[in-house]
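K.L.:
Sharing a model prediction with you, sequence too.
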Amino acid sequence: MTIKASVGNSVYAAADHVAISASIGSDAFVVGQTIVIDAAIGGDLRGAATEIEVNASVAGDMQYAGEDITLNGPVAGTVAVSAEHLTFGPNARIDGDLILYGTSSANIEIPTHVISPDRVIYRTSSQLVDQEFVKPVGEHMGTMGLGIFYELLVAVVLTSLIVIIAKNFTSSAYARAWQSVLASIGYGFLGLSLLSGSVIVTALTFIGIPMSLLLVVVTIVVVLLGYWMGSYFIGARIWLAARGKLPSSLVAVLLAVTLGVMCAALMTSVPILGWWLAMALTLFGVGAISPWRGRRVNS
């Protein structure tokens, strides 16, 4: 994940690799394997990572837990870190206190240009449960978790409405989806390729620019529908295996959709493979609801 455009408010990011190359107006909470901060943070910087490199200024406090942490920028507030290796660059400066957690913190070399020795505080790992470290990080984790919950809730509600309103269509799409999974993915790839190609072709002409914008919106809607319907097809398949019939009542549909959305969320959260699984799920759903797929199957 790379943030290349300036953000006026706070940023909550989680990925295998996160790079911030544009300024953040307020707080930043970033979790990942490797994190690189190359632009100014307007508030606090918090999170956890295996490796983190901060090459820009932080206007507030900095709290991080990781293995290798490199600080090469000024921090206006207090820095609280738990790390096996902490390295300071030539541009590093800490205006507040430096709080180091863990037994290995005593072996960290701290240059005098970074902070005066009297403002360095050493604490044990058991003192991590402290107001200046765990509590703020926990608050940001709660905010991010609430955002994920709302996203899942929207997916469940909208998918359930589609299944209930277009019951016959979704039943036919379900049958097409599992008739041949590879064919569904193939038709989904074909459909999205045609849509995205149409966007490029229509954008080449001045007259076609408004049409290309409309096609962009249509493509986004189709991608969302494909992902949501693919999730439902998985949930309905599990429901069929457990109950012996497809969900028909309102409650059954809601439960099947919720099950499918949760399974999709777990699948796509797998490191590295998650992105590919999300793409396959989207193509699977798009291929099942494609109109030409229906004509092909019926013929």
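P.N.:
Now that the structure is in, tell me what you want to look at.

K.L.:
use CA for all of it now, contacts and neighbours both
P.N.:
Will do.

K.L.:
what sits against the nearest residue to Ile209 once chain neighbours are set aside?
P.N.:
Nearest non-adjacent residue to Ile209, counting by Cα to Cα, 6 or more residues apart in numbering: Ala203, 4.8 Å away. Remark: with contacts taken as Cα atoms under 8 Å, 6 or more residues apart in numbering, Ala203 is in contact with 209, 211-212.

K.L.:
same deal with Leu100?
P.N.:
80-82, 120-123 are the contacts of Leu100 under Cα under 8 Å, 6+ apart.

K.L.:
now do 7 Å
P.N.:
For Leu100, the set of contacting residues under the criterion of Cα atoms under 7 Å, 6 or more residues apart in numbering consists of 80-82, 121-123.

K.L.:
starting at the chain centroid, how far to the helix or strand hosting Trp178?
P.N.:
In this structure, Trp178 is located in helix 167-179 according to DSSP states H and E. A distance of 30 Å separates the centroid of the chain from that of helix 167-179, by Cα atoms, centre = their mean, to the nearest Å.

K.L.:
any chance you could map the helices in the chain?
P.N.:
Under the criterion DSSP state H, helices of the chain are mapped to 134-165, 167-179, 181-203, 209-243, 250-268, 273-289, 291-298.

K.L.:
For those, give me CSV that also has distance to Ile94.
P.N.:
Formatted as CSV, the entries for these read as follows, by distance: least, Cα to Cα, whole Å:
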stretch, distance to Ile94
helix 134-165, 19
helix 167-179, 58
helix 181-203, 49
helix 209-243, 45
helix 250-268, 39
helix 273-289, 38
helix 291-298, 61
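
K.L.:
hold the first one in mind and look at this next one:
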Amino acid sequence: MRFLSRIVAVLTMSLAAACPGVAQEEGRAQFGGDRYLAGTNIEATEDTDRDLFMMGETVSVEAPVAGSAHLMGRRLSVEAALGGNLYTMSYALDLNAPVSGSVSATGAELRLNDEITGNLRASGWEIRLDGPVAGSALLAGGQITLDAAIAGDVVIATDDLRFGDDASVGGTLTIYAEDPESVTVPDSVAPASRVEILQGDSYDDTHGSAWPIAEPPSFASRVGSFLTGVLIVTGLAVALAALMPDRLAELRARSVEHPGQSLWSGFLGLSTLVGAGFVASLTIVGIILMPAAILLAVLAMLVGYVLGVYVLGGAIWNALGRAAPTDLFSKALMALSGAVLAALIGLIPFLGWLFALALGLVGVGAMVRSWKLRRQIGY
């Protein structure tokens, strides 16, 4: 379990190290009440009417957000109240303001110092909870310190669990540890009747498994998941269109110009990246590069898929006889059409997965070909 926690820390540090290279110039955009910010050191100093999206090396939320906040960077700081949920991926996170929704966070160092009205889901190397949680909490990390009240059920996976004077659990406390006998829970936290301490990676005959088995999703939940996925992909495409319109237009042109070459270049680029990580892992020093290479490959595929969806939307746009969009709203409609079609095709067994893979590889290939061309012309 400690090894897995270190892997989480390595992955998040690798991601944070990659962020400055992604956003060297500051970019700011607004669309539909949402605010998009990217740069090296960025601060959100104006109120956000809906959702906030930020990515950079150091990221700070200094003004209230009416909706949810999506933050990615090396060091994150939330200093103003959030009206919705908080989603973060970073090396370090300092939460110093209340969150009206739930919190989902992963990083090496997480310090949650203010009230969380919803549920808490956190994973990292070191997690410290000093603010109360009105819902339930799911925590996994190398070292976890609880010094606040959690009203609902709590599930913790760690080898180093510490309780402060203000720690308490209102529901059931379930702890997974490699050495269950070494874990002691004070009565002030929760009475023994509401505490269960289990072996970390074992299965229990009574419970069936260490983690609850979810019921099959209903039709309504499937439709909701489908629409949520479409909106997320569309939102990412719109963010790219707002923050880097010229570069996105260039990548789209590369994809449309020679889709076969882009597909092949994407395959070679990802193979090179993962292969280099594997070769480096053969040395002791290079072992940490393997998860970093895998993470970068996953991120590249994510960006490539978003780009592929944008290109697919452009194909639909052209088939309808429309000129290339110039305003952000038209670009959003184009991205939405591509996201819907890609999601519908993705529902086809086996073929849908291959189609999604091809879209991602085409997008990655476009980035590789654009990078090669810029190097050739010295741009």
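P.N.:
Now that the structure is in, tell me what you want to look at. Small disclaimer: the values here were computed from a predicted structure and weren't measured.

K.L.:
follow-up on the earlier one: can you select the buried ones among the contacts of Ala203 of structure 1 for me in ChimeraX?
P.N.:
Selecting just the buried residues from the contacts of Ala203 of structure 1 in ChimeraX takes one command, with 16 or more other Cα atoms under 10 Å as the test:
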select :209,212
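
K.L.:
Quickly name whichever of the contacts of Ala203 of structure 1 is closest to Val30 of structure 1.
P.N.:
Comparing the contacts of Ala203 of structure 1 against Val30 of structure 1 with Cα to Cα places Ser212 closest, at 35.2 Å.

K.L.:
So which bit of structure 2 is stretch 20-29 of structure 1 matched to?
P.N.:
Stretch 20-29 of structure 1 falls opposite residues 95-104 of structure 2 when the two are matched by TM-score structural alignment.

K.L.:
quick one on the thing from earlier: how about the helices of structure 1, which one is nearest Thr2 of structure 1?
P.N.:
Using Cα to Cα as the criterion, the shortest distance between Thr2 of structure 1 and the helices of structure 1 is 15.0 Å, found for helix 273-289.

K.L.:
for that closest one, packing partners?
P.N.:
Helices and strands in packing contact with helix 273-289 of structure 1 are listed as helix 167-179, helix 181-203, helix 209-243, helix 250-268; criterion 3 or more Cα pairs under 7 Å, 6 or more residues apart in numbering; DSSP states H and E.

K.L.:
need the ones you listed in CSV with distance to Val58 of structure 1, can you?
P.N.:
Converted to CSV, those look like this (distance: least, Cα to Cα, whole Å):
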stretch, distance to Val58 of structure 1
helix 167-179, 50
helix 181-203, 40
helix 209-243, 36
helix 250-268, 32
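
K.L.:
These: which one's closest to Gly102 of structure 1?
P.N.:
Going through these one by one, with Cα to Cα as the measure, helix 250-268 comes closest at 33.1 Å.

K.L.:
Tell me the one among the contacts of Ala203 of structure 1 nearest to Gly226 of structure 1.
P.N.:
Looking at these and their distance to Gly226 of structure 1, the nearest is Ser212, at 20.5 Å (Cα to Cα).

K.L.:
list the contacts for that closest one?
P.N.:
Going by Cα under 7 Å, 6+ apart, Ser212 of structure 1 touches 199, 202-203.

K.L.:
Looking at those residues, spot the one nearest Gly145 of structure 1.
P.N.:
The shortest separation between Gly145 of structure 1 and any of these is 35.1 Å, and it belongs to Val199 (by Cα to Cα).

K.L.:
Skip the chain neighbours and tell me the closest residue to the closest one.
P.N.:
On the basis of Cα to Cα, 6+ apart, the spatially nearest residue to Val199 of structure 1 that is not a chain neighbour turns out to be Ser212, at 4.8 Å.

K.L.:
Give me whichever of the helices of structure 1 is most buried.
P.N.:
Per-residue neighbour counts averaged over each of the helices of structure 1 give the maximum for helix 273-289, namely a mean of 23 (mean count of other Cα atoms under 10 Å).

K.L.:
which outside residues touch it?
P.N.:
Under the criterion Cα under 7 Å, 6+ apart, residues 173-174, 176-177, 181, 184-189, 222-223, 226-227, 229-230, 267-268, 293 lie in contact with helix 273-289 of structure 1.

K.L.:
Am I right that Leu15 of structure 2 sits in a helix?
P.N.:
Yes - counting by DSSP: H, G, I helix; E, B strand; the rest coil, Leu15 of structure 2 is found in a helix.
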